[in-house]
Each structure stands twice: as C-alpha cells, then as structure tokens.
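Asks: Need a 3D model of the following:
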Amino acid sequence: MTLGWDTVPSPFVEISRETWRTLRADDRLPLTPGELNALRGLRDPIDTTEVEDIYLPLARLLSLFFTADERLRGTIGEFLGEPVGPTPFIIGIAGSVAVGKSTTSRLLRTLLARRPEHPTVELVSTDSFLYPNAVLADRGLLDRKGFPESYDRKALLRFVSAMKSGAEEVTIPVYSHLEYDIVPGAEQTVRRPDILIVEGLNVLQPPAPGSQAISDFFDFSIYVDARIEHIRQWFIERLFALYRTAFVNPRSYFHRYSQVDQDEIAAFAHRVWREVNEVNLVSNILPTRERATLVLRKDADHSVRGIRLRRI
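Replies: A predicted model of the protein is given here:
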C-alpha cells in the first residue's frame, strides 16, 4: 500500500514538558543559584526548576549521543584496522536574536562539563566570524549585521572543519558585544575539546550548491524556538535593559543612545526589530528550524513547553 502525504509518519517525536522532565533519570542539579545567575542572559528569567525539567534531560541526552559517538569511532577504527584519532562531538545551537540561545549554550556547556564523564567543553559564538564593522560598512552591510552575508563563512567553515578533523588547536577572532565589533588583534585559542558547542543565528543554514555547510560537521543540533510576537517583546525588553546598563558605558557602540529619552529608545527598538531582526528571522533563521535534531519550544514567559526530537 502506498501512503498518502497526509499519512506519512513524521521523523520527529513530540514530547510534552511533563514527559520530558521524567527523562532526567536520577541526575541532580550540579549548579548553585549563584552559578545559574551568572550563566543567565540579560532579561532571561530561567530558574532552577527550568534547568531541572528541561536542561538536565537535554544534557543527559547529549551525553548519551557523545558516548555513542565514541563507540562509533571505535567501530570505524576496527573496520579500518587502525585507530581513529579523537575529534570533538560538535553541537550546533540556532535561533533568533533574544530567544535565549546564548543562555542555553552557556548552561549546556556547564552541565555537560559536570557530567560524570567530565568531558572538556568549549563554546564558540559565530559572532567571532562577523566581518569587522569597517568591512561591513564598505560593503553596505552594516544594517544587515547578523544576516548570512555579514559573516566570513569561509573562515567559519575552515574552523569547524579543522576541529572535526582533529586539529590540536585553532585560533579565531574575538567579538565584543560592548564595542559591537571584532576586537583588533585579539584572539581566542580553541584547543581540541571533547565537546564543542557552536552557537549562532545561522548555524543551520543549508550549503550553497556544490559546497559544504558548517552544519555538515554537527553531531547534534538544537533550535531554540518561540512565537515571533514573544521574541519581539523579549528583544525590546532586553534593549531597554541595555539602555539602562551597557549603553551608559562610554566604550559602548550605542553610548549615544544613553542620552535620549525612552520614547526615542522605544522607536529605535521597534525599528531595529522590524527592519533587521524580524526580516532575518523570517527569511533566514526560521526556515532552518526543520534541519535541527531537537527543537525547544518556548512560551511567553521563556519557559520551554514542548520538545520536538528527530527520531534518528
């Protein structure tokens, strides 16, 4: 019998929060409230209950994948008749601006590093591969920062490929959110970890014809999802928080906005969302959601209400 399109089984399994929270097994929270507060992003209300219900099961799942990957490497070595050198287990984390993917990344880095296996875990943001502002301005792309074309994709691909090839260490640029630019002369050295987390807006972008995508090197990928109207509100709230904090710093790229009134800041926030972030989300980021291994679906209060996991 031939199945019609409406009867084809989904490659994903939908898991409720109530079911997901039971999958942490006996894992206990390895974080103090103070440590969690340090990992939490600006305006991100994540609490210990959220970590226990959502992120402990996720860390356990990732740990199982990591262990299975090590066994697979041994199987390949057995087939080839020679040892296969260690390479990092690479996790990609994607999602919109202000959706909480940076908090998710930092939290998973800490939880995975404190698993019983004690793997070494490195976290890299694709912000490190943005072109410097001078280059973006020269190319007329400064208002499209965060769009796929604003990144040095070749350099990003070389980095991920080198890591997956077992390179001992790779040096990458450093991006300053305060200065809103690549820091001249600054470098981050990534020494071959057991697990590498790569976080960014566009990490699940498909490859151009005849080329590779960075997601081709991922062993597991996560998309942090929410309704657009909720993300818009979170972005505006976060920008107002920055207006009262980081913008006051004279080194801040946006310091000039610390001198304007709240109505002007509100207008600025809505314009940036409407003309930049929402366009990028709808055109480039959201279409990659179906490529993820796992989707975390957030509600208006930032809490995860459902999980979508690819079966295999």
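Asks: Every contact and neighbour count from this point should use C-alpha atoms.
Replies: Noted.
Asks: From Asn277, how far out is the closest residue to Ala98 other than its chain neighbours?
Replies: Spatial nearest neighbour of Ala98, excluding adjacent residues (C-alpha to C-alpha, 6 or more residues apart in numbering): Phe235 at 5.2 Å. Phe235 sits 9 Å away from Asn277, taking C-alpha to C-alpha, to the nearest Å as the criterion.
Asks: can you list residues touching both of the two?
Replies: With contacts taken as C-alpha atoms under 8 Å, 6 or more residues apart in numbering, the residues that reach both Phe235 and Asn277 are Val97.
Asks: for comparison, sequence B:
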Amino acid sequence: MPEVKLKPSIEQRFTLFDREEWRAHRADTPMTLSPNDLLQLRGADEMISLDEVADIYLPLSRLLNLHVSNTIELYRSTFRFLGTVPAKVPYIIGLAGSVSVGKSTSARILRSLLARWPSHPNVELISTDGFLHSNQVLRKRGLMERKGFPESYDVRTLLNFLANVKAGKHNVKAPVYSHIVYDIVPGEHQVINQPDILIVEGLNVLQVNTAPGLDDVIFASDFFDFSIYVDAETEIIRDWYIARFLNFRQTAFRDPNSYFGRYATLSDDEARDTALSIWTRINERNLVENIRPARFRADLILKKGLDHRVESVALRKL
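Replies: A predicted model of the protein is given here:
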C-alpha cells in the first residue's frame, strides 16, 4: 500500500483561541508571581509583563493542573487494577520552539506557576542542550555548523534519561551545557529526583528522529504527557535573534571564558551582518527543516507577535 501523506490543518486538529477568548479560561486562578519574580524569570531581551502572565500563562497553568490531577488518578487506577504498589510517576511536559523565540522564558514561567499549585509543588526544568554531543564529537563528525539539528544530539542518552525519570527512578542524572563555553561541562550533572512535574525544554523535543541501532523506534515525545510549541513568524524570530546577539556583546560575550568572545568588539553593522549570517546558515535552516514541521505534534501552540506577546493559542482537540 502506498504511503499516504496528509497535510496538517490547524483548524481540523486544534481549537483556536484569540487572546480574549483564552484569557477567559483563567477563571479564578490567582496571580502568584510578583513583578520581581517575573524580572528573574524573563530573558534579558524579553519585556514580558504580568498582564502576559495573567492572560496567557495562568490559564495554561490551570489547564495543566487539571491534566496533572487527572493523569495521577489514572496512574493510581492502573496500579489498583494491577494490584501493585503505586509508584510516583512524574508528569512530563515537552516545550519546543526556535532559537530566540522565548521558549526558555516560557518554561521558567510555567515552572514557577505550576510549583505554586499545592498538589504538585516539586517542579523541575531541564534543557535538552545538555544532551548535545560535545564539541569534540561534533568537530570529528563535521557537525559544528549543524549544532542544534537533530543529528547533533546524543539521542540514546536523552531517551534513557526520560525513560528512567518516567519509571520513577531516584537521582537520574542529565549532562549540563554551558552557553558561555558553548559546550558540555565535563563532570557536571543536573540531578532529577522524582519530581511531581518535569518540563523538558529544547529545540527538537517534538522531533521523530531517533538514534541508529535502536531495536524499537521511540521518540522523546513518547514520554511526554503534554507538549507545547512556541511559535512566531520567521522574520520576527530573526529580528529577535539579531537583537539578542547585539545585546550579548555587552554581556555574555565579554565573559573571559566565552566561546564567542571574538564578537564582543564588533561594531553594530558588523554584529548585525554576523548575526544574520549565523541565523541564515544555521538557525533558520533548522527551524524550517526540522523544528517548525513538528509543531502540529504539540498539544498546544502559543503564537507570538511582536514584543513576545502571544496573540493566539491553539489547543489540540480531544
């Protein structure tokens, strides 16, 4: 039988909300973040306001709280059926999106909001950057210009990590990545110890690429209970990337250990040209070829406009 490829239709697969419609689903969910809390959570180049949290992220935290509660009860029912002792099974949320789209800030805000619900106070956040191959391996394979593409990740280690977390194992270790040195930090690990919720944030967490040689085809998203994609038009993300690059000349690039220290002294025009070149060669290609095509696999899509303001929300139909 020939393979049938269906072009995804967002209207068929998702219920669409404009900002006003989505805000109404906050109901009576209280605002639990202060202006100072938000200052610590948002990116240096993202001026997200408490109104954005109230309109977009509080309704989302309410939805996720309901999902978590129902999923936990489902797990308990299954254990009762099997006659086994209930194990603590973390609820895992995947959060994907392009470089510079603001997914890390969204993940931090969600983590903070979800941890304030009394039924699941232990919320952990991990980035899949830690599962990139080291620069040494990437250079050997000729992949430094494809860092962030699916083939640049140690998929087997990522899948083993997620499997162990989902199995409720204690003290599961994940590698740590430094954006300053632009590499895995040898000997450093983030330890995940049976959280109530784990948020997994990264470029390609919704991808269906897998490591060669696995007996069964499994994907990172197989371990997710809920997934989110942060979206924006390509030109808008490009402008955010360039603005962030210009800002980093005065901050991260000036760190003596920075891999990108050579860019700290570029003029404005030189920095824009360099940022645009990097964006076009690497980040835009990854977005168009790998990241954005997977957005329809998400349970919820946040579509941003200018100033990182979410303009619409798409929620997968049941």
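Asks: Tell me how they score on TM after superposing.
Replies: Once superposed, the chains reach a TM-score of 0.95 (TM-score structural alignment, normalised by the length of structure 1), with 308 aligned residues with a C-alpha RMSD of 1.8 Å.
Asks: quick one on the thing from earlier: what's the residue nearest to Ala98 of structure 1 aligned with over in structure 2?
Replies: In structure 2, the residue equivalent to Phe235 of structure 1 is Tyr241, according to TM-score structural alignment.
Asks: in a helix, that's where that match is, yeah?
Replies: Yes: looking at Tyr241 of structure 2 with DSSP: H, G, I helix; E, B strand; the rest coil, it is inside a helix.
Asks: OK, contacts around it?
Replies: Neighbours of Tyr241 of structure 2 in contact, by C-alpha under 8 Å, 6+ apart: Val99, Ser100, Ala275, Trp279.
Asks: To which residue of structure 1 is the third one aligned?
Replies: Aligned against structure 1 by TM-score structural alignment, Ala275 of structure 2 finds its counterpart in Ala269.
Asks: show me where structure 2 has helices.
Replies: 10-13, 19-23, 35-41, 50-52, 58-82, 103-114, 135-140, 155-166, 234-248, 268-278, 284-286 (DSSP state H).
Asks: Return the most buried member of those helices.
Replies: Burial of the helices of structure 2 is given as mean neighbour count (mean count of other C-alpha atoms under 10 Å); helix 103-114 ranks first at a mean of 22.
Asks: what about that one, how far off from structure 1?
Replies: Average distance, helix 103-114 of structure 2 versus aligned residues of structure 1 after superposition (mean C-alpha distance after the TM-score superposition for structure 1): 0.4 Å.
Asks: Just tell me the aligned range of that helix in structure 1.
Replies: The aligned range for helix 103-114 of structure 2 is 101-112, by TM-score structural alignment.
Asks: Let's have the helices of structure 2 in CSV, adding distance to Ser178 of structure 2.
Replies: As requested, the helices of structure 2 are arranged in CSV below (distance: least, C-alpha to C-alpha, whole Å):
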stretch, distance to Ser178 of structure 2
helix 10-13, 36
helix 19-23, 36
helix 35-41, 18
helix 50-52, 29
helix 58-82, 29
helix 103-114, 14
helix 135-140, 12
helix 155-166, 17
helix 234-248, 15
helix 268-278, 19
helix 284-286, 21
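Asks: And these: which comes nearest Asp299 of structure 2?
Replies: helix 10-13 (9.6 Å; C-alpha to C-alpha).
Asks: for the closest one, packing partners?
Replies: Under the contact definition 3 or more C-alpha pairs under 8 Å, 6 or more residues apart in numbering; DSSP states H and E, helix 10-13 of structure 2 sits against no other helix or strand.
Asks: mind checking the longest strand of structure 2?
Replies: Looking across structure 2 with DSSP state E, the single longest strand is strand 183-192.
Asks: in it, what's buried?
Replies: For strand 183-192 of structure 2, the neighbour count (16 or more other C-alpha atoms under 10 Å) marks Asp183, Ile184, Ile192 as buried.
Asks: where does the nearest residue to the second one once chain neighbours are set aside sit relative to Gly187 of structure 2, distance-wise?
Replies: Distances taken as C-alpha to C-alpha, 6+ apart place Tyr177 nearest to Ile184 of structure 2, at 4.4 Å, with adjacent residues excluded. In this structure, Tyr177 of structure 2 and Gly187 of structure 2 are separated by 11 Å, where distance is defined by C-alpha to C-alpha.
Asks: any idea what Ser258 of structure 2 aligns with in structure 1?
Replies: So Ser258 of structure 2 corresponds to Ser252, using TM-score structural alignment.
Asks: Likewise for Ile199 of structure 2?
Replies: Checking with TM-score structural alignment, Ile199 of structure 2 has Ile197 as its match.
Asks: Hmm, that match is touching Pro88, no?
Replies: No: judged on C-alpha atoms under 8 Å, Ile197 of structure 1 makes no contact with Pro88 at a distance of 9.5 Å.
Asks: how about stretch 159-172 of structure 2, which residues of structure 1 does it hit?
Replies: Against structure 1, stretch 159-172 of structure 2 falls on residues 157-170 (TM-score structural alignment).
Asks: what sits up against that stretch?
Replies: 85-88, 90, 172, 189-192, 212-214, 217.
Asks: What of stretch 92-106 of structure 2?
Replies: 41-43, 46, 107, 166, 197-206, 221, 223-232, 237-238, 240-241, 244, 283, 287, 291-292, 308.
Asks: For Asp129 of structure 2, find the nearest of the helices of structure 2.
Replies: helix 155-166 (10.2 Å).
Asks: what's the mean deviation for the closest one versus structure 1?
Replies: With mean C-alpha distance after the TM-score superposition for structure 1, helix 155-166 of structure 2 averages 0.5 Å from its match.
Asks: Distance from the chain centre to that helix, please.
Replies: Here helix 155-166 of structure 2 shows a centroid-to-chain-centroid distance of 16 Å under the convention C-alpha atoms, centre = their mean, to the nearest Å.
Asks: quick one, what contacts the residue nearest to Asn247 of structure 2 when sequence neighbours are not counted?
Replies: The shortest distance from Asn247 of structure 2 to any non-neighbouring residue, by C-alpha to C-alpha, 6+ apart, is to Asp45 (7.8 Å). Counting by C-alpha under 8 Å, 6+ apart, Asp45 of structure 2 touches Ala243, Arg244, Asn247.
Asks: that older thread, which other residues reach the longest strand of structure 2?
Replies: Everything outside strand 183-192 of structure 2 that qualifies as a contact, by C-alpha under 8 Å, 6+ apart, is 124, 130, 132-135, 165, 170-178.
Asks: What's the match for Ser221 of structure 2 in structure 1?
Replies: By TM-score structural alignment, Ser221 of structure 2 lines up with Ser215.
Asks: Alright, I will stop here.
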